[in-house]
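**Q** Below are the sequence and a predicted model for it; my questions follow.
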Amino acid sequence: MDKLSFGEKTFNAINIAFMIVLCFLTLYPFLYVAFSSLSDPGLLAKHRGLIWWPYGFSLNAYKAVFANPNILKGYGNTIFYVVFGTLLNLIMTSLGAYFLSRRNVFFKNTVMFMIVITMFFQGGLIPTYLLVSNLGLVDTVWAMIIPGAINTWNLIIMRTSFQAVPISLEESAKIDGASDWTVMWRVIIPLSIPVMAVMVLFYAVGHWNAWFGAMIYLRDRNLYPLQLILREILITNSTDSMTTNAGVDKMPIGETIKYATIMVATLPILVLYPFMQKYFVKGVMIGALKE
């Protein structure tokens, strides 16, 4: 290998230093919340400035969080929305992408044009609410799943990925008597696992973080997702019931309860990322290639 010049060494050193700083700036807010949630409430209330480790060690905030029945109910609701919502997303997006990726389909370009328009022009909140209301979905779990069954951008990515599958494989399958359903589920989908994994990640994260739709369409608190419960705790400062259930003083544990709630709501979806990361870049790049 050729020796690096002084300029190349300097450039690499600057890049490495910049990436280290960038990683620190990205990671520290999460560490701040984690350390704060594990800190003793009294010591944390007296501290000012950055936090590099937990001040004292206390799990009272987490005990208060898990003692709140709304948190556990919100967890169950969110898991339901994520599992069934993502499953419906994958099925509907795959069906649409398969149709739009096939050759010699009548009005394919017209349908694709109408779909792409929705990325730039939408009906707005009031027409969408009226539609959901007239369909009888308000205050039901389906209001969190059906209206967003297909994301236009994800549909385009999956369609492009399906187009990259060689037409000869489809023709061979049809010569053997395979129908379009068989071609899709036994030929196209197995060859598009990286893109499917990316779609799972995109849709699952979207459902996990969803709160606005729940705030608009849901009235029954038993249907609230975890993120809406988290919003109430952070914005309306509603930690009184949690401190009462945990049998601890309201002050100053209220702040640590907020940090603990953020950690409880964030960690599960972060655990999903390492398992999907190996598919992420490959899947996006395949879906981004133009035929």
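**A** Thanks, I have it.
**Q** hey, let's count contacts and neighbours off CA atoms from now on
**A** OK.
**Q** all helices of the protein, in order?
**A** 6-37, 41-46, 60-67, 69-101, 108-117, 125-134, 152-163, 167-175, 180-183, 193-209, 212-217, 226-235, 240-246, 253-288 (DSSP state H).
**Q** now for those, which one comes closest to V141?
**A** With distances scored as Cα to Cα, the stretch of the helices of the chain nearest to V141 is helix 69-101 (7.7 Å).
**Q** by contact count, what packs against that closest one?
**A** helix 108-117, helix 152-163, helix 193-209, helix 226-235 (3 or more Cα pairs under 8 Å, 6 or more residues apart in numbering; DSSP states H and E).
**Q** helices and strands around the longest one, which ones?
**A** What that stands for is helix 193-209. Applying 3+ Cα pairs under 8 Å, 6+ apart, one finds that helix 193-209 contacts helix 69-101, helix 152-163, helix 253-288.
**Q** Can you give the distance of it from its chain's centre?
**A** Centre-to-centre, helix 193-209 and its host chain are 7 Å apart (Cα atoms, centre = their mean, to the nearest Å).
**Q** got the buried residues for that helix?
**A** 194-201, 203-205, 207-209 (16 or more other Cα atoms under 10 Å).
**Q** Next: stretch 48-68.
**A** Going by neighbour count (16+ other Cα under 10 Å), the buried part of stretch 48-68 is 51, 54-55, 58-68.
**Q** Below is structure B, check it against A:
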Amino acid sequence: MFYKSWSERLFSWVNGTFLIGIACVMLFPFLYLFAISFSSYKEYITNDFMLWPKDWVTDAYAYVLGSNEFMRSIYFTIAITLIGTAANLAVTSAMGYSLSRPVLFRKGVLFLVLFSLLFPAGLIPTYLVVKETGLINSIWALIIPVLVNPFNLIVMRQFFVNIPHEVIESAVVDGANDLKIFSNIVIPLSKPALAAFGLFYAVIHWNSYFPGLLYINNPDKWPVQVVLRQLIVVSDPDTLSVRQDLVNLPPPETVQMAALLLATVPILVLYPFLQKHFAKGVMLGAVKG
């Protein structure tokens, strides 16, 4: 049986206490949002601080869920996240695999990738490119400009470099071409990396705020983060239109908190399903080789 010295036990105790404290600090804002969103107006104005509602009221959630604007933005953001993440993974994995092979102009392309990582394009050139290609007010304006993340591409390439060459060579001997090797051998071996980078890309698309504000002029195509901006930063109650005969008008603050929680929960749900592959996928391309 493994024996821990007193210093190791002390370190484990201090480390565990510190991590629990950090978790509590991170959980505090969610408890506050949760309490306010379910509180009545009387409880809200009489309490400066609360972490748990006394009188459970769901008017704010009924108001938000009954809003066509908010639900439309949620569906639109889900579509952006699904399509964008699939496109990101497809292009990043295909480009990473091709750059891991001895192909023509590989060093030149790698130089351009590193150059774009160190010197990203500015706001005005990017906007002009999006405008001249006719992507304004299109869902593709939120996907194509961020199609490949240079850092993710470099790590993905390194992951493919670490795949044993014997596996690839045996497939070549059996007559498989590059496309078949990539789809039948490389992709199944890359599930941890794809899960990790898929989560990265999904979070980027779900939390994308400025591109939607910059490229989307039609309110019907606003992603959920832009709608939240109208609700919270601009404090515009007319952002959400709800039939007043169907739901009581809750305080604006509780509506804001309910909208924030509803917009946060979907992306948080992904973490438990991808946690098993998350750390493994990030480490594989970084520590081997």
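**A** Thanks, I have the structure now. Predicted, not measured: the structure shown is a model, and the values here were computed from it.
**Q** TM between them?
**A** Comparison of the two superposed chains (TM-score structural alignment, normalised by the length of structure 2) gives a TM-score of 0.94, and 287 aligned residues with a Cα RMSD of 1.7 Å.
**Q** Give me the neighbour count for N149 of structure 2.
**A** Neighbours of N149 of structure 2 under the rule other Cα atoms under 10 Å: 17.
**Q** That one maps to what in structure 1?
**A** Counting by TM-score structural alignment, N149 of structure 2 lines up with N151 in structure 1.
**Q** ok, now which ones touch that match?
**A** T93 (Cα atoms under 8 Å, 6 or more residues apart in numbering).
**Q** Give the full set of residues in contact with the closest residue in space to I156 of structure 1 that isn't next to it in sequence.
**A** Leaving aside its sequence neighbours, I156 of structure 1 sits nearest to A97 (Cα to Cα, 6 or more residues apart in numbering; 7.2 Å). Contacts for A97 of structure 1 were tallied using Cα under 8 Å, 6+ apart; they are 155-156, 158-159, 162.
**Q** Tell me the counterpart of N162 of structure 2 in structure 1.
**A** Match for N162 of structure 2 (TM-score structural alignment): A164.
**Q** what about the nearest residue to that match once chain neighbours are set aside, neighbour count?
**A** Among residues not flanking A164 of structure 1 along the chain, E291 sits closest, at 6.6 Å (Cα to Cα, 6+ apart). Number of residues near E291 of structure 1 (other Cα under 10 Å) recorded here: 7.
**Q** cool, and F212 of structure 1?
**A** Considering only other Cα under 10 Å, F212 of structure 1 is surrounded by 12 other residues.
**Q** Could you find the counterpart of it in structure 2?
**A** F212 of structure 1 maps onto F210 in structure 2, by TM-score structural alignment.
**Q** that older thread, would you point to the one among the helices and strands packed on helix 193-209 of structure 1 that's packed deepest?
**A** Scoring those by mean neighbour count under mean count of other Cα atoms under 10 Å gives helix 152-163 as the most buried, with a mean of 22.
**Q** what residues are up against the most centrally placed residue in structure 1?
**A** For structure 1, V205 is the residue whose C-alpha lies nearest the centre (Cα atoms, centre = their mean; 1.0 Å). V205 of structure 1 makes contacts with I269, as judged by Cα under 8 Å, 6+ apart.
**Q** how close does it sit to Y273 of structure 1?
**A** For V205 of structure 1, the distance to Y273 of structure 1 equals 10 Å [Cα to Cα, to the nearest Å].
**Q** do the same with T86 of structure 1
**A** For T86 of structure 1, the distance to Y273 of structure 1 - Cα to Cα - is 16 Å.
**Q** what does T128 of structure 1 give?
**A** Distance from T128 of structure 1 to Y273 of structure 1, by Cα to Cα: 32 Å.
**Q** cool, and I71 of structure 1?
**A** Taken as Cα to Cα, the span from I71 of structure 1 to Y273 of structure 1 is 23 Å.
**Q** now A164 of structure 1
**A** For A164 of structure 1 relative to Y273 of structure 1 (Cα to Cα), the value is 26 Å.
**Q** what do you get for A61 of structure 1?
**A** Counting by Cα to Cα, the gap from A61 of structure 1 to Y273 of structure 1 is 26 Å.
**Q** F80 of structure 1 too?
**A** Relative to Y273 of structure 1, and taking Cα to Cα, F80 of structure 1 is found at 19 Å.
**Q** same question, P147 of structure 1
**A** For P147 of structure 1, the distance to Y273 of structure 1 (Cα to Cα) stands at 26 Å.
**Q** Tell me how many other residues surround the counterpart of F115 of structure 2 in structure 1.
**A** Applying TM-score structural alignment, one finds that F115 of structure 2 aligns to I117 in structure 1. As a burial measure, I117 of structure 1 scores 11 neighbours (other Cα under 10 Å).
**Q** do the same with the one 3 residues further on
**A** By other Cα under 10 Å, the residues close to F120 of structure 1 number 7.
**Q** Centre of the chain to stretch 230-237 of structure 1, how far?
**A** So, by Cα atoms, centre = their mean, the centroid of stretch 230-237 of structure 1 is 20 Å from its chain's centroid.
**Q** What residues in structure 2 pair up with that stretch?
**A** Going by TM-score structural alignment: stretch 230-237 of structure 1 matches residues 228-235.
**Q** got the contact list for stretch 49-63 of structure 2?
**A** 28, 31-32, 34-40, 43, 242, 247-251, 254-255, 258-259.
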